[in-house]
Structure formats: structure tokens, C-alpha cells
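Engineer: below are the sequence and a predicted model for it; my questions follow.
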Amino acid sequence: MTIPVRPLILCGGAGTRLWPMSRDSFPKQFALRVGDRSIFQQTILRVTGPGFGRPLIISNQAYRFIVEKQLAEIDVEADLVLEPMRRDTGPAIVAAAAVAGRLDLDCPLLVVASDHVVRDTEAFRAAVLAGLPAVLAGRLVTFGIMPTHPATEYGYIQPAEDLEGEARAVAKFVEKPDVERAMRYVLEGFLWNSGNFMATARTLVEEYATFVPDSVKAVLLAADLAGNASGAFVLDAEHYGRAEQQSIDYAVMERTSRAAVVSLSCGWSDVGNWDLLWSVSEQDKEGNVSQGQVILSDAHRCFVSTDGPLTSVLGVDDLVVIVNRDAILVADRARSREVKQIVEGLRRDGRQEADTHPRVYGPWGWQQVMDQGDDFQVKRIVVNAKGQLALQSHGRAEHWVVVSGTARVTVGKKVRLLTPNQHAHIPVGALHRLENPGTIPVELVAVQHGRADGAVRAEDAYRRI
């Protein structure tokens, strides 16, 4: 590539069809792994290297520290734009384009979802190169996937006449079809709509302003007034909240006359459900995919994953079995797209398992509830090197026992260093803080007793409210 392409990574979705592994507090782009890395990390590495500029990631504020941790694990630096609330892909992309456009309005921006799988990276990069002439001519170039079967879970694109380079005009976009129409579309040369595309910041903003002018004004103001939070751009909440909640496809791509498409065959999948994830994962000779402590006996074409407990599966075919510490899913693999209905039912019932994992991440590390009752909790807490929890107080008494590392513990005016098998007691209402002054993680067990009221932060190194 002679012109650097700047990747713009969308990283704010929840992926409820992959519950219970993917939940709002820790969604599929971070939770799911195909191989050794999360699919978010695989996305970043796919658009890193010669021909690509510094990645720009737009994400929800709640995911900031997960993003930064997973970037550090693969040794990649990126710019980060944070949404104060979700407004769908349209406003998110325009906001990120506005930030990128401060440096160069005519730099090609490659907009990709962080929760897709691509098995042939070189084919993907070749398609990006093939789309550049059309992008530089002022077009919005989407990447249409060459179908491998008449899928009903994707939208389709009908290509038309040739344009610049290998791009073709878009005759029309069509919604997800039934089986009969999907078969017809495949025979007629339609492409799957991957949702990934490329355009300059100038083209993106101009076309969005053509169709949704009020939203563009709100988003551009939100970007102009973005605050700087330890190096991240935090969009102004008041103006961003005024933007109309729309997908980029509905707002622009399906309406613009400047759309073009480059066809692509790269082993792509949006891994939108367990069946699709099974299809792109490495399978054993019986067609099974297993993750974690799994024993399979006379099982075929199953997807079995556990995050701890030993899970045994005997004499079954085509099942999905997902074991988390607080939730278990057993489903017919062919019906796994219906899992979203379970999540919706859990939400109606007010069950926290719908959206929240037992492991909760913060800027300092993570904590996980291991056991709980009406008036107590037992937690495992891991504090990263140089990390620190806020100086805070709350209406529970706590007892901390250090398991590994060296912790600096503040209780009231007393500050102590604790090593493994040493402990500290925190009375109800006492100001306290846990820090890791060392270079290896600190792990401890915390027993909390009393009402689970909200903590009051007196000081916080990460400037959280």
C-alpha cells in the first residue's frame, strides 16, 4: 500500500447471541478466543503493520480498561475515542472520523468491526488495497463477501458496473432474506454485506450530513468538545446524546449514490452465534470444539466451553454447552441464534446474569465474586502491577488475606505492607485503599460482611466519579 490507511475499529457492541460467555460487562470481542487471542486482538493485528496507520478505536467508556489491557498484551498502541452512551454505529463512526480528520481529512479510514473473524489476512489486506482508488475518488467502499452458502443471517449487496480499480457500483442493499431468496441471491451474484467499509473522513462526514444533518452537527460538536482523560478522547455527553441513534448502513450506505463494493473471499464470519463460532474454530476428528477442562465421549459436532469446572459430555450430537461460574447454557447448535430470547427473558426478570459477568474489570485489575449470601460476599481480587483501588468507604466490614505479591493497605491513617498469608481488617465506614507497589500482580481473598451499599470515593487515581 502506497497510501497509509488508518484503521477505525468499532468496539462497543454486546453480542447477546453468544451468552453467557458474551455479556454487556465483557462482550464477545474481548471474551471469545479463536486460537490464542481474543477476536478483538486478532482484528487489531490484522490491520497493523506496513500500509496501515495508527489504529483509532471507538468504544464505550465501560470498556476502556479492557481495551487498554488487551492492546498491551499484543504490544500495540492506539488512539481511543470513548462514547458516553451508545448511539449505534452511525454516530460512533462519524465521531471517530471527526477525530481522525483533525490530522488529515483525506486519509483513507478503514472501518472494521472488532468482533468478526477473518481466516485469510492476506486476502483481506489485498481487498483493502484494491479499494483504495475508489476511496481516493470520493467513494464509500464496502467489502462484500463472496457467499459460500445461501445464508439467511446476513444482508446482501447487488454489485453493478465497474468503477475505479476493482470496485463496482452498488445496485442495491437488501435485508436478511428467507432461504428461498437467499438461494436466488447467491445464484445472481449477490455478495454478503460484511458491514466493513473504507472512505475518507471528508467523504464520511459529507455524506452523513447529506442524510442526517442534525445528527452530524451534534456529533461534530461532541468531538470538538471532547475531553482528554489520560490520553483518551471522551466525547461530550450533552451533544452526543442529541445524535439520532442509527446504524451507518441505514443512515448512509443504503442511501448514498457514492457507494461501491469490492468483493472479498477471506474466510470471513461475524461469529454472531455459537453455530458460526463453531464453524470457524478448530475441530477435532469428531467435529467437536472444546475449550477449558472438557471430557468428550461419543460426542459429535459439539461446541463445549468451560471457564473452570470440569465439564463432561456423553453420547450427544450438535450441542452447545457453555459453562460459566454463574450460568450454564445447553442448546441445539442449529438453534443457537435464539439464545438472545433467553437473555431478553432474564432481563425482564431482573436477573443480573443477563448482562454482568461475575468477573468485573477495572483500571487497576479485576475482582470476581466466588460466593455470596444475603449479607456476605467472598471475592477474589487481582491488582495489576502499580495498580491501586480508590481510597473509599462503604457500609460493609471487610477482611483481606493476601495470597500472592506484596500489597500496600491503607486503613484510616495506618499504612502497611502485607505479604502472602498476612491479613487486614477494614471496619464498617473506614477509609481504606489497596495498592500494588510491585511489578507482579497482587492476589487476595476478601470476605465482606454487611449491606452492599455504594462505595464513596475520596480519592481515585483514575479520575472516576
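Structural biologist: Perfect, thanks for sending it. Numbering: from 1, shown residues only.
Engineer: can we go C-alpha only for contacts and neighbour counts from here?
Structural biologist: Will do.
Engineer: now for residue 414, how many residues are close by?
Structural biologist: As a burial measure, the neighbour count of residue 414 was computed by other C-alpha atoms under 10 Å and equals 8.
Engineer: start and end of stretch 35-55, how far apart?
Structural biologist: Its start and end residues considered, stretch 35-55 measures 22 Å (C-alpha to C-alpha, to the nearest Å).
Engineer: got the buried residues for that stretch?
Structural biologist: For stretch 35-55, the buried set under the neighbour-count rule, 16 or more other C-alpha atoms under 10 Å, comprises 37-48, 52-55.
Engineer: who touches it?
Structural biologist: Contact with stretch 35-55 is made by 1-9, 11, 28-33, 70-71, 74, 77-79, 113-117, 121, 125, 281, as judged by C-alpha atoms under 8 Å, 6 or more residues apart in numbering.
Engineer: pull out the buried positions in stretch 412-422.
Structural biologist: Of the residues in stretch 412-422, those scored as buried under the neighbour-count criterion (16+ other C-alpha under 10 Å) are 418, 419.
Engineer: isn't residue 259 right up against residue 172?
Structural biologist: No: under the contact definition of C-alpha atoms under 8 Å, residue 259 does not touch residue 172, with a separation of 9.5 Å.
Engineer: pretty sure residue 222 contacts residue 243?
Structural biologist: No: with contacts counted by C-alpha under 8 Å, residue 222 stays clear of residue 243, the gap being 9.5 Å.
Engineer: compute the distance between residue 443 and residue 400, please.
Structural biologist: With distances defined as C-alpha to C-alpha, the gap from residue 443 to residue 400 amounts to 10 Å.
Engineer: ok, residue 58 next?
Structural biologist: 37 Å.
Engineer: go on, residue 43?
Structural biologist: 39 Å.
Engineer: ok, back up a step: any of the contacts of stretch 35-55 buried? List them.
Structural biologist: For these, a neighbour count by 16+ other C-alpha under 10 Å gives the buried set as 5-9, 11, 28-33, 70-71, 78-79, 113-117, 121, 125, 281.
Engineer: between residue 58 and residue 400, who's got more neighbours?
Structural biologist: Neighbour totals were compared for residue 58 and residue 400, and residue 58 leads with 26 against 23 (other C-alpha under 10 Å).
Engineer: use this one as the comparison:
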Amino acid sequence: MIFPVILAGGAGSRLWPLSRQLNPKQFLPLTGESTMLQGTVARLNGLDVEPPVVVCNDEHRFLVAEQLRACGVEGAQILLEPVGRNTAPAIALAATSVAKTNPDAVLLVLAADHVVKDEPAFRASVTTAVTFAEQGKLVTFGVTPTGPETGYGYIRAGSYLGEGVAELEEFVEKPSVDMAQAYIDAGGYTWNSGMFLFRADRYLQELERWRPDILRACNTAMEQASDDLTFLRIGASAFRGCPEESVDYAVMEKTDSAVVVEMNAGWSDIGSWSALWENECKDSQGNAVKGDVILQDAKNTLARADHRLVALVGVDDLVVVETKDAVLVAHKDSVQDVKKVVEAIKSDGRHEHMNHREVYRPWGVYDSVDNGQRYQVKRITVKPGAKLSVQMHHHRAEHWIVVSGTAKVTNGEENYLVTENQSTYIPVGQVHCLENPGVIPLELIEVQSGSYLGEDDIVRLKDQYGRK
């Protein structure tokens, strides 16, 4: 039986302004209607797999849970990392969790932010790899190169063990264009996909052999782990002390049991805007467009408009991305430097790297429509049956105006319903709560006023989602 392990950490800063720290690329629908996480789950259909183990950041836990629920996944285990420590520790956490009851279980390790266009070919490669994993081999998947790509690492195959299967001879760092072309001309090289298949016990054995310090830290962190609703919260103090290392460096480059299975499945890690452009459908001029976009004499350009009309005239090789609160314009040759823009935003004390105007919560979503020195306006949507925390604020009062649906309001000692076109007022310091008792989404406008309007001015007294 295969246990999928989906690694869903990472910030995806090179895909700003769509990808933000609190809503990164793996939770966005970049290449279709489903998010990248949901696409990762969907391509497992047809394989004999258990519910997935998802390793993610604590701040993304509700995004993961909601997206798994939306695509019909039941019984998934969600492990919450207090900090990111790269792939070797993340896989160790998952392997330790699975090995408690299934020590010889086969783990299929996948990143949540990859694209695979040919899913039958993906599943065929996984099926081939299972035979070797059951024999104790540690399998990685090498993607058949389609060109001299410099954004990926490469794998050099050794002695062949069967059609499309070889001993792993060497990992090669991201090369120059000339060196990448030389690899392709020589043959025997594939792109390093970052996907793996091995038994849980074999991975832990090899990690103990080569990086016992990582294994010790992860074992202690798992011993300190605690249940939090449907999540498993990893012990923070032990995991913060864990060395940060990729599985390639920690195990795969050192072990003498590594095998590479070649995969020709239309794979991409969508690591930049140019990579997304390459994977999109294009018009006769090489333009990939999404949203309300008008092009005039434009070529080889990626343009995305989420909320308003974007017009491009006489341009080539550009990336133009419009969101509610930011617009990116970049040459396709320079998109790797988008992460420098994100760093500049951070250093300037701004917030556009953290989240969009629309912020998702376990109970729904809010959109910060307008704000000034002593006021802020939000449009709030509460899912049917959902309830915000019982809370109070030290510095702000709130007016709620219901636009559609019915709100059940706790306002101090009072409990009452507020319906469409009605409003209510929450004074500063008043204990209050908002709930949607209906079967349709509750939409309301919230007007905050006061001396401080930050999200950290929330004192939660009771919360059904386990938030502090």
C-alpha cells in the first residue's frame, strides 16, 4: 500500500503578487480550476493509495484542511511544522508517523506545487518504482528533459536495471545553458523532479546512517507532538533545533541504494512566471492570457488580470500580473528577480508580501475594501454553519451591516438575529461573536473605527478552531 506524503510548505515568492506568504502558490489555481494542492491529490486517482499525509506550515493548516475537504479527501493526516526545515526533516516526520503502525509502508513523496500534464504516465512511473522500493531501494524520479533548462538540477544515471530504471550515479546542481545542453547531448541525464518513493523504514534507516542529528531532532519533535482538532502539532522546541537540509543532500546523494526511474509526464515545478507561461495555452502570437485583457501587437507575453481591464500595446516577452492591491510588470528574462521585490517590500515595512486583500479564515473570508487613519471597511463572508471566535477588542468599535443571509450575534449579554439590510453596533471592549445559522453564505459589511485597527487587537475567549 502506498502512503502519499505531500509537502505543502514554502512561500513561492517568485510568483508574487499572486503567491503570498499566507496564501502561497500551492494553494492557488494557477493552471486550472483546482489549486495545485488539489491537482496533486487528483493525480493519485488510479493508484492504490491510503489517505495522504500532508506536511505544512502551522499558518496554512486551515487552507489545507478546507482544500482537501473540497476535493473529497477523508482521513488525511495533517502535520504542522512550527518552522520550515527543508525536505529531509519534513519527510522524516511523515515517515515516523506512518511507521508507527506501518513500518514497511511505501511512501510516495510529492511536492504540492508541481504540474503533471500526463497523469497516466505519472502513475505508470510510480507503479514501476514500487517494485524497487519494496526491495529496499530509495527511488527518485528523473524527468525526461525537453530542453537545456537551467532552473532545475540534473540526475546522472548509472548502470541500467531495466527499461527506464537505473542506479543513481550523481546529482548535479543547476547548470549553465552550455552545460545543460552538454548533458542532453550526452544522454543519461534527467531533471531532478524532487519526487521520491521508498519504504518508511528504509528512509529512516538511511537518515540514521547519514544524518542522525536530523533523525534525533525529528524523533523528539514527534514525541512532543500533540493533537489539535484534526491536526498533529509537531513539538516546537525540538523541531526548531533540527538542522535544515534537503533530502537530496541528507540522504539521496550519500546512499548506495538510490535508484532513478525516468518519467515523461509533462512535469514542471512552476517555479517562476516564465515557467507558468511555458505551461499555458497560447495564441498564435505566443501570448498566454487570463482575465480581462486586451492585446494590441503583443507577443510572447503572459498577462493575468484578476479585477480590472489590462491593456498591452506593442510589447514582447513581458509578464503582467494584476491583483487587487498590486501590479507586477517584468521581462520574462528577469522573473527570477521577483523575489528581490518581495524582499524590498519586507524591508520597507509593507504588508503586500503577506496576504492579498482577501484573507481566508476557517470560517470564511474577508476583503479589506478601504482604510484610513482611524477606520477600516471590510466585506465579510461567513460560511453556512460557521462561527467566529468569541472575542473582544481593546481599541476598536465595529458596525455590522448584513447584505445577505442572517447573522446570529452575541453582543455582551444579548443574543439576537440580524437580517438583510439590518445592522448592529459592537462597542469597544464588548465581548461579542458572529455566527451564520443559515444554509446560505452570510455576507456583511464591517466598519471598524478606533485608535488601532491591527488584526492583533483580538482577544479570543473561545474558538472552535483552536486558534489562540
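Structural biologist: Sure, I can see it. Given the structure is predicted, the values throughout are model-derived calculations rather than measurements.
Engineer: who has more neighbours, residue 259 and residue 172 of the first structure?
Structural biologist: Using other C-alpha under 10 Å, the more surrounded residue of residue 259 of the first structure and residue 172 is residue 259, with 24 against 15.
Engineer: aligned against the second structure, show me the partner of residue 55 of the first structure.
Structural biologist: Aligned counterpart of residue 55 of the first structure in the second structure: residue 52 (TM-score structural alignment).
Engineer: now swap in residue 42 of the first structure and tell me
Structural biologist: Structural alignment places residue 42 of the first structure opposite residue 39 in the second structure (criterion: TM-score structural alignment).
Engineer: with the first structure overlaid, how far apart is the host helix or strand of that match on average?
Structural biologist: Secondary structure from DSSP states H and E places residue 39 of the second structure in helix 36-42. Once the two models are superposed, helix 36-42 of the second structure sits on average 0.8 Å from its counterpart in the first structure (mean C-alpha distance after the TM-score superposition for the first structure).
Engineer: could you pull out the helices for the stretch 51-200 of the second structure?
Structural biologist: Applying DSSP state H, counting those that start in this stretch to the stretch 51-200 of the second structure gives helices spanning 61-70, 87-99, 119-134, 177-186, 200-210.
Engineer: please identify the most buried of the ones you listed.
Structural biologist: Stretch with highest mean neighbour count among the helices of the stretch 51-200 of the second structure: helix 87-99 (a mean of 23; mean count of other C-alpha atoms under 10 Å).
Engineer: tilt between that one and helix 200-210?
Structural biologist: Between helix 87-99 of the second structure and helix 200-210, the angle formed by their directions is 140 degrees, by axes from the mean of the first three to the mean of the last three C-alpha atoms, to 10 degrees.
Engineer: now helix 87-99 of the second structure on the first structure. Mean distance?
Structural biologist: Helix 87-99 of the second structure differs from its equivalent in the first structure by a mean of 0.9 Å after superposition (mean C-alpha distance after the TM-score superposition for the first structure).
Engineer: that helix - contacts with which helices or strands?
Structural biologist: For helix 87-99 of the second structure, the contact count by 3 or more C-alpha pairs under 8 Å, 6 or more residues apart in numbering; DSSP states H and E identifies strand 2-7, strand 53-57, strand 77-81, helix 200-210, helix 212-223, helix 247 as packing neighbours.
Engineer: please report how far the match of residue 55 of the first structure lies from residue 309 of the second structure.
Structural biologist: For residue 52 of the second structure, the distance to residue 309 of the second structure (C-alpha to C-alpha) stands at 40 Å.
Engineer: got it, and residue 99 of the second structure?
Structural biologist: Separation of residue 99 of the second structure from residue 309 of the second structure (C-alpha to C-alpha): 53 Å.
Engineer: what does residue 294 of the second structure give?
Structural biologist: 8 Å.
Engineer: residue 164 of the second structure too?
Structural biologist: When C-alpha to C-alpha is the yardstick, residue 164 of the second structure and residue 309 of the second structure sit 48 Å from each other.
Engineer: give me the more crowded residue out of these two.
Structural biologist: Neighbours were tallied for residue 164 of the second structure and for residue 309 using other C-alpha under 10 Å; the higher tally belongs to residue 164 (15 against 12).
Engineer: report the secondary structure state of the residue nearest to the more buried one when sequence neighbours are not counted.
Structural biologist: Once flanking residues are discounted, residue 164 of the second structure sits nearest to residue 262: 5.2 Å by C-alpha to C-alpha, 6 or more residues apart in numbering. Using DSSP: H, G, I helix; E, B strand; the rest coil, the secondary structure recorded for residue 262 of the second structure is strand.
Engineer: element containing residue 379 of the first structure?
Structural biologist: Assessed by DSSP H and E, residue 379 of the first structure sits inside strand 376-383.
Engineer: which stretch of the second structure lines up against the next helix-or-strand element following that strand?
Structural biologist: The C-terminal neighbour of strand 376-383 of the first structure among helices and strands, as given by DSSP H and E, is strand 391-393. Aligned using TM-score structural alignment, strand 391-393 of the first structure spans residues 390-392 in the second structure.
Engineer: check the mean deviation of the matching stretch from the first structure.
Structural biologist: Overall, stretch 390-392 of the second structure averages 0.9 Å from its counterpart (mean C-alpha distance after the TM-score superposition for the first structure).
Engineer: what number of residues lie near the residue nearest to residue 164 of the second structure?
Structural biologist: Residues contacting residue 262 of the second structure under the criterion other C-alpha under 10 Å number 26.
Engineer: how far away is it from residue 139 of the second structure?
Structural biologist: According to C-alpha to C-alpha, residue 262 of the second structure and residue 139 of the second structure sit 10 Å apart.
Engineer: kindly report the same for residue 36 of the second structure.
Structural biologist: When C-alpha to C-alpha is applied, the distance between residue 36 of the second structure and residue 139 of the second structure equals 23 Å.
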